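Asker: test case, fold it:
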Amino acid sequence: MSTMKRFFHHFTLRLIALFSALLLWFYIAVERNYETKLSLPLRLVNIPDHLIPTTPIPHFVTAIISGKGKEILLLHFASAELLLNGESAVIGLCRLPLNNRTVSLSVQTDVRILSIKNPVELLLPFDAKISKPIRVIPSLTLSSKRGYTLIGTPILVPETVTVIGPRRLVAEMSDLQTLPVQATGLTHDTTFSVPVRIPDLFGIEIMPARVNLHIAAGALVKHRLDNVPIRLIDAPPDSGWALNVNTLSFTIVGTQEEIDAVRPERINAYVSYTRFRIEQQTEIEPTISLLGNVEWSNLEPKTVHLVKQH
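Answerer: Below you'll find the model as predicted:
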């Protein structure tokens, strides 16, 4: 065997021996019993269903634990928590001791809790847990594309959510808002799933946490209306005055559904006799009242005036 081959042969044997020694050391280390200090997350459990804490508990608690090295090591990988038994809680300020009788581990393990070092007890206020339906108000910035329009009022489904939490906080709540929604260039009906803004209050839960927002949009349609009756109002019965025209023509703009719903007899077109007297004008633009979001333009005639009846 050459010198180089003997070198690599001996080097390989040494590596195998070293690796075997490390494995043996690790096995002995993890099988040995240890007593150590460990900081773990704390969670409150077994609280009576009708109660809820009104302030947060510490995120982490320092405990003295005992067990085999491998079991302690597994606590980290299993995301173990310390569970504080809250079954003795009542309304008001409660003293909850932290020790090996009231605190347990959240995972199945042979590790034992010897004591809790910090904190050793909690002074925690509790209140009655109540639920209440609360109205949701959308926070919206909406616009349609040119030639289109938004139709009606956006609809939330559901319109209310259930708020669960401490009685003192829930009783004072009147409404909630969604997170801001901004939608531009809308051309058709659209639905968004929107989160409800959760108040910055401890112990508040909202169900459901999201609502559906339905926004209706559609194309604008133009339609010409002729022979729409116009009235003179507020004129004294014996004044002898009348308008110079009996009907008007104008263009209406809206969605197809809105246009189809417009009837000449349901249009309120008028001029007030009082305006002629107060404004001292001989020609006045008529007032036209339409239902819904329908708009009008291109009025003919643009103005009217008074004429004396014979």
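Asker: only C-alpha atoms for contact and neighbour calcs from this point on.
Answerer: Noted.
Asker: so Asn99 sits in a helix?
Answerer: No. Counting by DSSP: H, G, I helix; E, B strand; the rest coil, Asn99 falls outside a helix, being coil.
Asker: does it touch Pro119 like I think?
Answerer: No. At 9.7 Å, Asn99 does not count as touching Pro119 under the criterion of C-alpha atoms under 8 Å.
Asker: in the top helix by length along the chain, which residues are buried?
Answerer: What stands out as the longest helix in the chain, according to DSSP state H, is helix 3-31. Neighbour-count burial for helix 3-31, counted by 16 or more other C-alpha atoms under 10 Å, picks out Val30.
Asker: now do that helix: which elements does it pack against?
Answerer: helix 69-77 (3 or more C-alpha pairs under 8 Å, 6 or more residues apart in numbering; DSSP states H and E).
Asker: give me the buried positions along the helix it packs on.
Answerer: Applying 16+ other C-alpha under 10 Å to helix 69-77 flags Gly69, Lys70, Glu71, Ile72, Leu75 as buried.
Asker: now stretch 111-119
Answerer: Val111, Arg112, Ile113, Leu114, Ser115, Ile116, Lys117.
Asker: doesn't the last one lie inside a strand?
Answerer: By that I understand Lys117. Yes. According to three-state DSSP, Lys117 belongs to a strand.
Asker: how about the most centrally placed residue in the chain: what's its closest non-neighbour residue?
Answerer: Centroid-nearest residue in the chain, with C-alpha atoms, centre = their mean: Val196, separated by 1.4 Å. Leaving aside its chain neighbours, Val196 sits nearest to Thr178 (4.2 Å; criterion: C-alpha to C-alpha, 6 or more residues apart in numbering).
Asker: surely Val211 and Val194 touch.
Answerer: Yes. Contact status for Val211 versus Val194: in contact at 5.4 Å, counting by C-alpha under 8 Å.
Asker: identify the contacts common to the two.
Answerer: Contact with both Val211 and Val194 is made by no residue, according to C-alpha atoms under 8 Å, 6 or more residues apart in numbering.
Asker: run the angle between the helix or strand just after the longest helix of the chain and helix 69-77 for me.
Answerer: Where DSSP states H and E defines the elements, the next helix or strand beyond helix 3-31 is strand 33-45. If you take axes from the mean of the first three to the mean of the last three C-alpha atoms, to 10 degrees, strand 33-45 sits at 30 degrees to helix 69-77.
Asker: one more, please, to line up against the first structure:
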Amino acid sequence: MSLNFKRAFTENIAAKLVALFVALFIWFSASGQQQASRFFVAPVKLVNTPDSLVIVGAYPEEAEITISGTKRELLYLSFRRIEIVVNLAAATPGRFRQRLSASNVVVRGGLDPRNVQIITPSSIDLFFERLSTKSVPVDLTVIGSVPTGYVLAESPKIEPTVITIKGAATAVARQKSIPTKPLDLGRVRESFEREIEIDYDGTVFRCEPDRVTVSITVSELGERVLPNIPPTVLFDAEQYVAEVYPSAVSLTLAGLKTVLDTLSSGDVSILLDVSDKPPGRYTLVPDVIVPKGIGSYSLSEDSITVIVRKGTARGNQ
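Answerer: As a prediction, this is how the structure comes out:
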């Protein structure tokens, strides 16, 4: 019995496999012709927007539809791009409404509109404004400060300093300037040049260019003492002579290390102005003139004494 049962499966195996495949093909073909409906979510594509107009606000970016057809047709649609195309050629400033129908559904290879039903939304509502262009200055947005021991040697530089914005007329009119993305100075210990993006809402307007080049010059801070600097007395040397006590002072300077490293006593001035004073003894707080890049300074003496008397330098020789 078992032998006969086994022989029934193994005899004429090729013919039996062919018959099985034919039966399966007929079954698939028959089931593929059965009618069905399928749900799709398709992107909304806006075309032919007038060059002088811009869309303001949000709008549906997808639509839900059902398509009827054979199961085979619906299977093919799964591998094709389906779009909801809205023609905006007739748009004018203000509100624009386009009711959606099967004619808005576009599928590569074609589709019978009678087999398509729009579920939602039933229409696309848009609001248009005139397109406007304006040039605005760029504001560098900086957060934090350079680490202790460092300083910005000069103000940050931006290139370009002015950019063009294009968008809805009302939004463009409100924009007086445009900021950059924040630049964090908290870890900056050396000078650099880099691009940084403009910080703006791309749904409101566009920026051209959309990034600028920022140059930051950083210097290490330092301290230096210049000893034995003789003060300079401002007076009428044709009528008077002046004596200074002490005759020299020390000047302690703090500032950019690059400036301090090349500094000499000839680059600073300690001034005592008695040009409008009669002969006498005066105790003055001097005026100190230092180069750019020096942040602070101090003198070894809080005040300096000047004695002015009649005579000339020649007469005292």
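Asker: coming back round to it: residues in contact with the residue nearest to Val196 of the first structure?
Answerer: Val136, Ile137, Pro138, Ser139, Val194, Pro195, Val196, Arg197.
Asker: in strands, which of those fall?
Answerer: Among the contacts of Thr178 of the first structure, the members falling in strands (DSSP state E) are Val136, Ile137, Val194, Pro195.
Asker: and those, which are buried?
Answerer: Buried, going by 16+ other C-alpha under 10 Å: Val136, Val194, Pro195, out of these.
Asker: aligned to the first one, what sits in the second structure?
Answerer: Just to be clear, that refers to Val136 of the first structure. Aligned against the second structure by TM-score structural alignment, Val136 of the first structure finds its counterpart in Val138.
Asker: doesn't Lys181 make contact with its match?
Answerer: No. Val138 of the second structure lies out of contact with Lys181 (C-alpha under 8 Å); the separation is 10.9 Å.
Asker: what residues does the residue of the second structure most remote from its centre make contact with?
Answerer: Most distant residue from the mean C-alpha position of the second structure: Met1, 84.7 Å away (C-alpha atoms, centre = their mean). By C-alpha under 8 Å, 6+ apart, the contact list for Met1 of the second structure is empty.
Asker: related to what we said a few turns ago, redo the buried residues of helix 69-77 of the first structure as JSON lines? Include distance to His9 of the first structure.
Answerer: Below are the buried residues of helix 69-77 of the first structure laid out as JSON lines (distance: C-alpha to C-alpha, whole Å):
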{"residue": "Gly69", "distance to His9 of the first structure": "36"}
{"residue": "Lys70", "distance to His9 of the first structure": "35"}
{"residue": "Glu71", "distance to His9 of the first structure": "39"}
{"residue": "Ile72", "distance to His9 of the first structure": "39"}
{"residue": "Leu75", "distance to His9 of the first structure": "41"}
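Asker: nearest to Leu42 of the first structure among these?
Answerer: Nearest to Leu42 of the first structure among those is Leu75, at 13.8 Å by C-alpha to C-alpha.
Asker: helices of the stretch 101-250 of the second structure, residue ranges please.
Answerer: 169-174 (DSSP state H, counting those that start in this stretch).
Asker: map Asp49 of the first structure onto the second structure.
Answerer: Per TM-score structural alignment, Asp49 of the first structure is aligned with Asp51.
Asker: wasn't its match part of a helix?
Answerer: No. Membership of Asp51 of the second structure in a helix is not supported by three-state DSSP, which gives coil.
Asker: state the distance from Lys176 of the second structure to Ala168 of the second structure.
Answerer: Distance of Lys176 of the second structure to Ala168 of the second structure, computed by C-alpha to C-alpha, to the nearest Å: 15 Å.
Asker: who has more neighbours, those two?
Answerer: Per other C-alpha atoms under 10 Å, whichever of Lys176 of the second structure and Ala168 has more neighbours is Ala168, with 23 against 11.
Asker: ok, whichever residue in the first structure pairs up with the more buried one - contacts?
Answerer: Under the alignment (TM-score structural alignment), Ala168 of the second structure pairs with Pro166 in the first structure. Contacts of Pro166 of the first structure were listed using C-alpha under 8 Å, 6+ apart, and they are Leu51, Ile52, Pro53, Thr54, Asp127, Ala128, Lys129, Ile130, Gly203, Ile204.
Asker: number of nearby residues for Asn212 of the first structure?
Answerer: 15.
Asker: quick check: Val253 of the first structure touching Gly292?
Answerer: No. The criterion here is C-alpha under 8 Å, and Val253 of the first structure misses it with Gly292 at 11.2 Å.
Asker: where along the stretch 151-300 of the first structure do the strands fall?
Answerer: Counting by DSSP state E, counting those that start in this stretch, the stretch 151-300 of the first structure has strands at residues 160-166, 175-177, 181-186, 190-195, 205-207, 210-219, 221-229, 231-233, 241-243, 247-254, 268-272, 287-289, 295-300.
Asker: adding distance to His310 of the first structure, write those out as TSV.
Answerer: Output for the strands of the stretch 151-300 of the first structure, formatted as TSV (distance: least, C-alpha to C-alpha, whole Å):
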stretch	distance to His310 of the first structure
strand 160-166	64
strand 175-177	63
strand 181-186	56
strand 190-195	59
strand 205-207	73
strand 210-219	49
strand 221-229	21
strand 231-233	17
strand 241-243	9
strand 247-254	20
strand 268-272	21
strand 287-289	26
strand 295-300	26
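Asker: quick check: which of those has the most neighbours on average?
Answerer: strand 160-166 (a mean of 21; mean count of other C-alpha atoms under 10 Å).
Asker: compute the inter-axis angle for that one and strand 210-219.
Answerer: Using the same axes, to 10 degrees: strand 160-166 of the first structure against strand 210-219 is 160 degrees.
Asker: what's the average distance of strand 160-166 of the first structure to the second structure?
Answerer: Strand 160-166 of the first structure differs from its equivalent in the second structure by a mean of 2.3 Å after superposition (mean C-alpha distance after the TM-score superposition for the first structure).
Asker: please apply the same query to stretch 148-157 of the first structure.
Answerer: Mean for stretch 148-157 of the first structure is 2.6 Å (mean C-alpha distance after the TM-score superposition for the first structure).
Asker: in that stretch, what counts as buried?
Answerer: Tyr148, Thr149, Leu150, Ile151, Pro154, Leu156.
Asker: list of residues touching that stretch?
Answerer: 136, 138, 143-144, 186-187, 211-220, 254-255, 293.
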